[in-house]
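1. predicted model and sequence below, questions to follow.
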Amino acid sequence: MTTTTKRSIQSNPISNGLRSLVYLLNGRWHKPAMQIFMVVIAFHLLEHLVQAYQLWGLGWPRPKCLGLLGLGFPWLMKSEWLHYGHALFMLLGFAVFRPSFVGRARLWWDIGFGLQFYHHFEHALLLGQAIIHENLFDSPVPISIGQIWFPRLELHLFYNFMILVPMLIAMYYHRFPPYQSKNV
């Protein structure tokens, strides 16, 4: 890399701004930023739990199981943009907060990150089908890979729990790092 190229990369205001933001989110703003991130994730999971309750507890037909948000805004819950936006939000959150996690916390954070990457891929696949109006496998609605075998409601509830578990373990180790003996 030439000196001119290095200088142009270092002086790029957008990349400098992003680096500064990541630094703040992993430094001074880390605790409130992580709290906001987790509140958004908790509300998303709550929506999936409400959908499951509407289906299995109340016996509603699947198309009517739209969660709390869907009761007021049914068109929003049927939008692939909303689901993709949340998947992207989570993926970016994993990437942005990654520098703060070290040791065992990093291992578990990376496991959650990998699972979220696949979850994001599934939502990108659904969004792509909705945009081009061409569904995979001649399905009448957009379909993800996992939906070949499992219904969408159950599949996304499963995905969210599979991502949440390593995320919570990572946050536990982040908050309470294991004691490292000096004699080891």
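-> Perfect, I can see it now. Residues are numbered from 1 along each chain as shown.
2. okay, CA-based contacts and neighbour counts for the rest of this
-> Fine.
3. remind me, longest helix of the chain?
-> Secondary structure of the chain per DSSP state H: the longest helix is helix 104-132.
4. got the angle for the helix or strand hosting F89 vs helix 104-132?
-> Taking DSSP states H and E as the criterion, F89 maps to helix 80-97. Using axes from the mean of the first three to the mean of the last three Cα atoms, to 10 degrees, the inter-axis angle of helix 80-97 relative to helix 104-132 is 150 degrees.
5. pull out the buried residues from helix 80-97.
-> The neighbour-count check on helix 80-97 (16 or more other Cα atoms under 10 Å) flags 80-81, 83-84, 86-91, 93-94, 96-97 as buried.
6. what's the span of stretch 9-17 from first residue to last?
-> Separation of the first and last residues of stretch 9-17 by Cα to Cα, to the nearest Å is 12 Å.
7. okay, buried residues for it please.
-> For stretch 9-17, the buried set under the neighbour-count rule, 16+ other Cα under 10 Å, is empty.
8. another structure for you, compare them:
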Amino acid sequence: MPDITLLIVDDHPVVRDGLRGMFTSAPGFEVLAEAADGREAVALATGLRPDVILMDLRMPGGNGVEAITEIIARGLPSKILVLTTYDTDSDTIPAIEAGATGYLLKDAPRDELFTAVRAAAEGRTVLSPAIASRLVDRVRAPQGSTLSAREREVLRLVAKGTGNREIAAELFISQATVKTHLTHIYEKLGVNDRAAAVAAAYDRGILG
């Protein structure tokens, strides 16, 4: 059986070196090239047509989701396995919707990574356990039903027209923490601003 050919895409040279070393030392894999951003990834994937592309997501100079979208649009046969440190819905969902075959976190054990690449090369979907369980929860639960108690408190105050500074004072948290809660609320409700969050919360019965 021929070796599985790989393209490694990551903006950190140390990560690329580590992955290259890992796969070069293991039987059954051949690293064809490395790319430091999404645009370079698309160009190399088009020319080399690797079996599997290990794709980071957040990179300057063309991010992973844009690269995945372009690679799929070009009809390339390569399977794309996202390998990232980020597991938020705002990263996971767009990558999978764009056409990624799988999604693993960078702290995955070496053997799990090898198994995932082999599975991806065969066209099988690969998801880290943490990502898989969150996607299942997202599908099963109505959007917004997973808001934490603290997020609901923040949202109730937002609905009253309370500003971030006042919310922070009332809940004894920092303004930065308020902003973090709002980011998570927007993600979970699928909205982009305070007004839309409040409207969505009333619409779904989160705020009565």
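-> That came through, no problem. Predicted, not measured: the structure shown is a model, and the values here were computed from it.
9. got a TM-score for the two of them?
-> TM-score for the superposed chains, counting by TM-score structural alignment, normalised by the length of the first structure: 0.32, backed by 87 aligned residues with a Cα RMSD of 4.2 Å.
10. which strands and helices lie in contact with the helix holding F89 of the first structure?
-> Packing partners of helix 80-97 of the first structure (3 or more Cα pairs under 8 Å, 6 or more residues apart in numbering; DSSP states H and E): helix 13-25, helix 30-52, helix 104-132.
11. helices and strands around the last one, which ones?
-> The reference is to helix 104-132 of the first structure. Packing contacts for helix 104-132 of the first structure, counted by 3+ Cα pairs under 8 Å, 6+ apart, involve helix 80-97, helix 152-175.
12. on that earlier part again, which single one of the buried residues of helix 80-97 of the first structure is nearest to R19 of the first structure?
-> V96 (9.8 Å; Cα to Cα).
13. for that closest one, which non-adjacent residue is spatially closest?
-> Nearest non-adjacent residue to V96 of the first structure, counting by Cα to Cα, 6 or more residues apart in numbering: V22, 5.9 Å away.
14. to H30 of the first structure, which of the helices and strands packed on helix 104-132 of the first structure lies closest?
-> Distance to H30 of the first structure, taken as Cα to Cα, is lowest for helix 80-97 among these, at 8.1 Å.
15. for the second structure, which segments count as strands?
-> Here the second structure has its strands, by DSSP state E, at 4-9, 29-35, 52-55, 79-84, 102-105, 126-127.
16. can you put the ones you listed in TSV and add mean neighbour count?
-> Shown next, in TSV, are the strands of the second structure (neighbours: other Cα atoms under 10 Å):
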stretch	mean neighbour count
strand 4-9	24
strand 29-35	19
strand 52-55	27
strand 79-84	26
strand 102-105	25
strand 126-127	20
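17. next, format those strands as a markdown table and append distance to L155 of the second structure.
-> Shown next, in a markdown table, are those (distance: least, Cα to Cα, whole Å):
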| stretch | distance to L155 of the second structure |
| --- | --- |
| strand 4-9 | 38 |
| strand 29-35 | 42 |
| strand 52-55 | 35 |
| strand 79-84 | 30 |
| strand 102-105 | 31 |
| strand 126-127 | 32 |
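18. and these: which comes nearest L182 of the second structure?
-> Of all the strands of the second structure, strand 79-84 sits nearest to L182 of the second structure, with 23.5 Å by Cα to Cα.
19. mind listing what's buried in stretch 129-136 of the second structure?
-> Judged by neighbour count using 16+ other Cα under 10 Å, the buried positions of stretch 129-136 of the second structure are 131, 135.
20. swap in stretch 6-24 of the second structure?
-> Under 16+ other Cα under 10 Å, the buried positions of stretch 6-24 of the second structure are 6-11, 16, 19-20, 23.
21. mind checking which of the helices and strands packed on helix 80-97 of the first structure is nearest I163 of the first structure?
-> Nearest to I163 of the first structure among these is helix 104-132 (5.0 Å), distances taken as Cα to Cα.
22. that closest one vs helix 152-175, what angle?
-> If you take the same axes, to 10 degrees, helix 104-132 of the first structure sits at 150 degrees to helix 152-175.
23. pull out the buried residues from helix 104-132 of the first structure.
-> Judged by neighbour count using 16+ other Cα under 10 Å, the buried positions of helix 104-132 of the first structure are 104-113, 115-117, 119-130.
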